[in-house]
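1. only geometry, no sequence info:
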């Protein structure tokens, strides 16, 4: 465990030595932004809408107390979406799509000796291949989380309006009730941390792949598994640090 952590930290450190030309580096970042952000937009939108809708229906079915107003559903969907569902659940799904893709891509390049060829030519493969992926993910993932927040809340509104007996105006009133913008800040802090965790672990697993085609699949699986565990640990830590003063 300690050895793996040390190798991971050395892997991150190696990204900042012998940098490639800035124009080439910027081109790589642009390409990765499209792959990480634009190509993930569809699945993020679909998941967000249905998560918001399902959350609203479940709350509406369980809210039977006459002492709790119907607007509480809007408050609950808003708070759950912003604080946990958008950054964390989307992060786990994002790991399965982007994290496995990064690990597979770098793993295939490693076993086909493309990375070795770059290193022989004097190119810092960590800087040229890995750093653009991490920067692109850290930049694009918060944007995806913002979209997920909006669509999840809107999905809850659609479910409230067409699939429950709760008045849609009550849902809207709940959204407006006692809104704290700090919760959005927390979600964005989480998304920055998750973006780095997902991309760095996936790239590390792919970059250090050894063996053949079967080992590429194993690296991809390990990247997803380790990233999901790291996200959940980071979620607990960040919530404690950012909201510990409220308890």
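-> Looks like it came in fine. This structure is a prediction, so every number in the text was calculated from the model and none was measured.

2. Please make it C-alpha for all contacts and neighbour counts, starting now.
-> Will do.

3. Would you mind pulling the contact partners of stretch 174-190?
-> With contact meaning CA atoms under 8 Å, 6 or more residues apart in numbering, stretch 174-190 is reached by 71-75, 78-79, 82-84, 86-88, 142, 145, 235, 238, 242.

4. out of these, which are inside helices?
-> 72, 73, 74, 75, 78, 79, 142, 145, 235, 238, 242 (DSSP state H).

5. Go ahead and flag the most central residue of the protein.
-> residue 91 (3.0 Å; CA atoms, centre = their mean).

6. residue farthest from the centroid of the protein?
-> Farthest out in the chain is residue 66, which, by CA atoms, centre = their mean, sits 38.3 Å from the centre.

7. mind checking the SS state of the nearest residue in space to residue 19 that is not next to it in sequence?
-> Leaving out its chain neighbours, the residue that sits closest to residue 19 by CA to CA, 6 or more residues apart in numbering is residue 127, at 6.0 Å. Classification of residue 127 by DSSP: H, G, I helix; E, B strand; the rest coil places it in helix.

8. Check whether residue 127 really touches residue 14, as I assumed.
-> Yes: if you go by CA atoms under 8 Å, residue 127 and residue 14 touch, sitting 7.4 Å apart.

9. Below is structure B, check it against A:
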């Protein structure tokens, strides 16, 4: 006699997506712990790590540099009109540079890496899942998560902060080019305001964000690849989900880290009444 399923209620339809999301989040955390264990125990070869480091870092230099430069130029163009109207155009150096160093540099570098490398990681691992290469590694006594996700995690952790530094430098160059050579802002006051308001703390906050973003996006991409569905459609869906989930996670984590950094800064260095003149 066939079993009769009880009709779904309105409450169950509301709670099921939330329950599934919590299950997926817990599974991701367990996956992340296994990958981190692979990094700590060096469960992968040096040659594989160097290959991934070149793919994550060297091959991403161009797109990150171009993105950083044009973001700085666009910020300068958009902000100049507003600041010039109130006679504070010389303060653009402080405003643009602190925005690039603390927020736009790490976020844009992470987003570009999620689109270029995160999708590729997910597609590569999903292909290995579909072709049963992951099962073959398990049969050989090798933990595929530690062996494959470990080096990808380590490469993203180490190289995304370096790419963020590149994005910051190119953003500062782009904005300075527009402000000083197109709008002819006085260079002395432009750089003086930058030195007074952009501190080492701001640079360290940006690098800390980049470090966190690198770990999160690589783990999301690897997790999506390991849990891919069968077939070519599953590989494509894994790559798409890796980018979308990583992008949303980067924005959410950026908000949390920004609030945390501002709170810590207010505790360590109480705010003063400094003004931009």
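-> Ah, there it is. Given the structure is predicted, the values throughout are model-derived calculations rather than measurements.

10. Quick check: TM-score for this pair?
-> Remark: TM-score between the superposed chains equals 0.92 [TM-score structural alignment, normalised by the length of structure 1]; 246 aligned residues with a CA RMSD of 2.1 Å.

11. thinking again about what came up before, could you check how far the aligned partner of the residue nearest to the centre of structure 1 in structure 2 is from residue 157 of structure 2?
-> Counting by TM-score structural alignment, residue 91 of structure 1 corresponds to residue 110 in structure 2. Distance of residue 110 of structure 2 to residue 157 of structure 2, given as CA to CA, to the nearest Å: 11 Å.

12. if I look at the two, which residues touch both of them?
-> Listed as contacting both residue 110 of structure 2 and residue 157 by CA under 8 Å, 6+ apart are residue 214.

13. hang on, the earlier thing: and the residue nearest to residue 19 of structure 1, how many neighbours does it have?
-> Per other CA atoms under 10 Å, the neighbour tally for residue 127 of structure 1 reads 20.

14. what about the helices in structure 2?
-> Going by DSSP H, structure 2 shows helices at 10-40, 46-56, 61-85, 92-99, 105-113, 119-130, 133-139, 144, 150-176, 187-197, 200-226, 231-268.

15. Can you give the contact residues for stretch 10-30 of structure 1?
-> Residues contacting stretch 10-30 of structure 1 (CA under 8 Å, 6+ apart): 123-133, 135-136, 200, 204.

16. nearest to residue 169 of structure 1, of those residues?
-> Among the contacts of stretch 10-30 of structure 1, residue 136 lies closest to residue 169 of structure 1 (CA to CA), at 39.2 Å.

17. From residue 58 of structure 2, how far out is the counterpart of that closest one in structure 2?
-> If you follow residue 136 of structure 1 across to structure 2 using TM-score structural alignment, you land on residue 155. Remark: distance between residue 155 of structure 2 and residue 58 of structure 2 (CA to CA) = 11 Å.

18. between those two, which one's more packed in?
-> Taking neighbours as other CA under 10 Å, residue 155 of structure 2 and residue 58 compare with residue 155 leading, 22 against 12.

19. Name all residues that make contact with the more buried one.
-> Taking CA under 8 Å, 6+ apart, we find residue 155 of structure 2 in contact with 49, 52, 53, 56.

20. Pull out the buried residues from those.
-> 49, 52, 53, 56 (16 or more other CA atoms under 10 Å).

21. Return the residue of structure 1 aligned against the first one.
-> Aligning on TM-score structural alignment places residue 49 of structure 2 opposite residue 29 in structure 1.

22. Counterpart of residue 206 of structure 1 over in structure 2?
-> So, by TM-score structural alignment, residue 206 of structure 1 is matched to residue 225.

23. Residue 164 of structure 1 and residue 83 of structure 1, how far apart?
-> Per CA to CA, residue 164 of structure 1 is found 24 Å from residue 83 of structure 1.

24. Comparing those two, which residue is more hemmed in?
-> residue 83 (19 against 15).

25. show me what contacts that one?
-> Applying CA under 8 Å, 6+ apart, the residues contacting residue 83 of structure 1 are 183, 184, 186, 187.

26. which of those has the most neighbours?
-> Neighbour tally across those (other CA under 10 Å): the maximum, 25 neighbours, falls on residue 187.

27. now the aligned residue in structure 2 for that one, nearest residue through space, not along the chain?
-> Counting by TM-score structural alignment, residue 187 of structure 1 lines up with residue 206 in structure 2. Using CA to CA, 6+ apart and skipping residues adjacent in sequence, the residue nearest residue 206 of structure 2 is residue 102, 4.6 Å away.

28. about what we covered before: I'd assumed residue 192 was in contact with the residue nearest to the centre of structure 1.
-> No: counting by CA under 8 Å, residue 91 of structure 1 stays clear of residue 192, with 10.7 Å between them.

29. Kindly state which residue of structure 1 is aligned to residue 142 of structure 2.
-> Match for residue 142 of structure 2 (TM-score structural alignment): residue 123.
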